[in-house]
Structure formats: structure tokens, C-alpha cells
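Engineer: sequence-free structure coming up:
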């Protein structure tokens, strides 16, 4: 019964950004710069790993993390520097149907927010690039700015407080199940993102569209 009451109270939507609103694909970018597939696999699997990049999401500067990584992998110094110099190139287009979905929610008067794992250094140029979409959001919590990274429960608690939301009042949308599960434990109603049509169906089922 508690879950039913929670769903009935939904009034806002909190989005993830990468791979929910926009395509983030480091491999697609670096395969244009590293012709050898084996080297590409090594670079992304052993050098510029997701674990290494998460340091940026947690608030560390690219200057520091890249210097450390270049010291370990001097043969990949050029590609490591390219990660920071051209991070915007890793971010592709808006995912199909998402601009229209966000616009429809905004037009319906649904308060929109976001929690994103994103470097505080890489965020401003991306925010400017996607201003037409992101201006519809009332607030966006950027992990690199607050030095908390999903799925840390603290980032969800901070989001509820900063957005002025009570538990059960927001649907949280993320492509990673672990992030969604952590959000649910923190008081959000969760949706694991697969595509815009499935999300639209869920929003209609919750009465938000």
C-alpha cells in the first residue's frame, strides 16, 4: 500500500543526462582517432577506464587525473589529453524522442530536474550547447560540483532537499539499474530507461502526461 500511495503523489520527474537525454559514447569518438581495434580496446579497457573517468564526476580536475594517467601510460599521452580537450566530441545527439518528451512534460507543467554524474569542468560547455533542452529544467545537480556521485545515497538526499521534494513525489529516470535502485531506497519512484516510447508509456500510466 505504501508504494501505491507513493506513486499517487508523483508530481515531478528527475532525469539522468548521459544515455537518457543524450548519447554518451567514448568508443564512437576514439575509434575515429585510434585505427587499431586492439589498441582501442586496450585504451578504453585499461587506460581511460570508466573508473578513471569517474574521478572527474567526483570533482577531481582533469589536469590532475590526466597527469597521473600519462605518468602510468606515457605511450597514450596524446589520447589521454584528447579525452579532456575534446570531451564534447564523446557526447552525441539527443536520444530519439527525448526532446519532445521533455517539452511535453514542461508544457504540462510538470517540474523537471536532473541528477547527473558529470565533471564540473566539462559541464558548462555541454550545458551551453544543450541550452534549448536544459533551460526547461528548474535545477540540475551536477556530481562534480557537489563532489558526490551516483549511486551514493547522499546525492539523492541532497537532491530531494535542494529540489524541495518529499519522498514519493518524484520519478527518477536513469539508464543504470544500480542508480535507480539507490534512488528508490532514498525515496524516489524509479524507472530504468530503455527508450523514449517506454518512458512515455510509464509517464502516462503515472498520470504525468
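Structural biologist: Looks like it came in fine. Note that the structure is predicted; figures quoted are calculated from it, not measured. Numbers count the residues shown, from 1 in each chain.
Engineer: going forward, measure contacts between C-alpha atoms and count neighbours the same way
Structural biologist: Noted.
Engineer: which residues of the chain fall in helices?
Structural biologist: For the chain, the helices defined by DSSP state H cover 2-8, 26-30, 37-42, 50-57, 62-72, 77-85, 98-107, 123-129, 131-134, 143-146, 153-163, 177-185, 196-205.
Engineer: And here is the other one:
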């Protein structure tokens, strides 16, 4: 039986970092402009790669001075950024689980914010294993992170299908021999899986 590996953020769990700063900015546009100003997505990716939040805040303050101060509340506010789920995706996961399909997850996610995901989304227990980039100090789309998941679960690349909303991550999976589906919505994913015999 083939194994299905899911990305989490924006495939199963919606992630909206601007929500963490709703008490600082009066509008979403203002929050998003500030996130762009401080290079939030690159900053956050470093935490996903294993950097601690304390180190990240120090780095942001060194680069942006007092404009970075609001990052200090991000970890505490993080749960509000992941409260919502992607419509229809969990139902697909539950259908696969009911069919006995072995399920795994591979996510770019900070080690320090990961416990919040576990608490808010108990259906993550459907996965046999979740490989969290921040814990491994590896990041998609580097080949090493896909191989880490395969090796620690005794999986052959050709026995797996990977689902991710990032084209770069899809390409990374294919580069190590894993069939991959670019996630654009639950309906399209269900059809792509059906075409693969599920």
C-alpha cells in the first residue's frame, strides 16, 4: 500500500501570522505592511529551520531596532494564527485513514510553536509520524528532510505520495523520487488522489 505524506500549513491548517498582531495594528493592511517591512517570512523561516525565538528576536532587533519589538509577543499569540482549518482537507485525511492508508506529515514549523498545533488540532494523531523541520534543523525543499522522514519510517520513496501547497517543496519531493501533488484545494486533491487509485 502506498503512503501519503502531507504538508500541514495551508494544506490542513490555515496559517495567518497577521492575526498575532491584531492588538498592535488597527487594520490588516497595517499589520501586513509591518510584516513586509521587517521581512517576517524570512525571519520566521529561520525559526522553522531550528533557530530559537530568543535568537530570532535578537536578530530582528539588531536589524530593525525598536520596529521589531512586537515580535516579542508572537510566540504567545501564535495559537490564534492557526485556529482555522483548510476547508475539506481534514475530511480527505480522515477518509484515507479509514481506508487504512499509512499517513505521515512533513512540515516546515518551529519547534517552539509546534506544541500549540498539537493542542489545537488533535486530529494530527492520525499521522504515524510528523517530521517537524525546527526539531530536525532541516527545511523543505532540501533533499535531506525528505530522506530523514523516509529513513526514520523505513519508507521507499517510490511508495509515497507527497502533498504540499508550495511548488518548490513539490519539486523537492520529486527530486528524491517521491510522487508529489501540488495542493490548490481539497476538491482538486481528492481528484488527484482518485487518479492515483485512492
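Structural biologist: Cool, got the structure. Bear in mind that the values here come from a model prediction, so they are computed numbers and not experimental data.
Engineer: Compare the helices of structure 1 and give me the one nearest residue 116 of structure 1.
Structural biologist: Counting by CA to CA, residue 116 of structure 1 lies closest to helix 143-146 out of the helices of structure 1; the figure is 6.1 Å.
Engineer: related to what we said a few turns ago, and the helices of structure 1 as TSV, adding distance to residue 169 of structure 1 and mean neighbour count?
Structural biologist: Below are the helices of structure 1 laid out as TSV (distance: least, CA to CA, whole Å; neighbours: other CA atoms under 10 Å):
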stretch	distance to residue 169 of structure 1	mean neighbour count
helix 2-8	7	12
helix 26-30	34	16
helix 37-42	42	13
helix 50-57	26	17
helix 62-72	36	15
helix 77-85	37	16
helix 98-107	15	16
helix 123-129	26	13
helix 131-134	21	15
helix 143-146	22	20
helix 153-163	9	17
helix 177-185	12	19
helix 196-205	13	15
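Engineer: In CSV, list those helices along with distance to residue 117 of structure 1.
Structural biologist: Formatted as CSV, these follow (distance: least, CA to CA, whole Å):
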stretch, distance to residue 117 of structure 1
helix 2-8, 26
helix 26-30, 15
helix 37-42, 24
helix 50-57, 5
helix 62-72, 15
helix 77-85, 16
helix 98-107, 19
helix 123-129, 10
helix 131-134, 15
helix 143-146, 5
helix 153-163, 10
helix 177-185, 11
helix 196-205, 21
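Engineer: Quick check: which of those is nearest to residue 113 of structure 1?
Structural biologist: helix 153-163 (7.6 Å).
Engineer: Name the residues that touch the closest one?
Structural biologist: 113, 115, 139, 141, 143, 148-150, 166-167, 182-183, 186 (CA atoms under 8 Å, 6 or more residues apart in numbering).
Engineer: before we move on, back to that, quick one: closest of the helices of structure 1 to residue 92 of structure 1.
Structural biologist: Taking the helices of structure 1 one by one with CA to CA, helix 26-30 is closest: 9.1 Å.
Engineer: residues touching the closest residue to residue 71 of structure 2 other than its chain neighbours, list them.
Structural biologist: Sequence neighbours aside, residue 57 is the residue nearest to residue 71 of structure 2 in space, at 6.6 Å (criterion: CA to CA, 6 or more residues apart in numbering). Counting by CA under 8 Å, 6+ apart, residue 57 of structure 2 makes contact with 68-69, 71-72.
Engineer: so which of the residues you listed hold up in structure 1?
Structural biologist: Contacts conserved in structure 1 for the contacts of residue 57 of structure 2, counting by both residues aligned by TM-score structural alignment, their matches' CA atoms under 8 Å: 71-72.
Engineer: Could you pull up the residues touching residue 120 of structure 2?
Structural biologist: With CA under 8 Å, 6+ apart, residue 120 of structure 2 has these contacts: 79, 83.
Engineer: Any chance of JSON lines for the contacts of helix 153-163 of structure 1, columns distance to residue 104 of structure 1?
Structural biologist: Shown next, in JSON lines, are these (distance: CA to CA, whole Å):
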{"residue": "113", "distance to residue 104 of structure 1": "14"}
{"residue": "115", "distance to residue 104 of structure 1": "20"}
{"residue": "139", "distance to residue 104 of structure 1": "18"}
{"residue": "141", "distance to residue 104 of structure 1": "22"}
{"residue": "143", "distance to residue 104 of structure 1": "27"}
{"residue": "148", "distance to residue 104 of structure 1": "30"}
{"residue": "149", "distance to residue 104 of structure 1": "29"}
{"residue": "150", "distance to residue 104 of structure 1": "27"}
{"residue": "166", "distance to residue 104 of structure 1": "24"}
{"residue": "167", "distance to residue 104 of structure 1": "24"}
{"residue": "182", "distance to residue 104 of structure 1": "27"}
{"residue": "183", "distance to residue 104 of structure 1": "24"}
{"residue": "186", "distance to residue 104 of structure 1": "27"}
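Engineer: returning to that earlier point: residue 15 of structure 1 is nearest to which of the helices of structure 1?
Structural biologist: Among the helices of structure 1, helix 98-107 sits nearest to residue 15 of structure 1 (CA to CA), with 9.7 Å.
Engineer: Tell me the counterpart residues of the closest one in structure 2, please.
Structural biologist: The aligned range for helix 98-107 of structure 1 in structure 2 is 89-98, by TM-score structural alignment.
Engineer: Can you name the residues in contact with that stretch?
Structural biologist: So stretch 89-98 of structure 2 is in contact with 11-12, 103, 126, 185-186, 190, 198, going by CA under 8 Å, 6+ apart.
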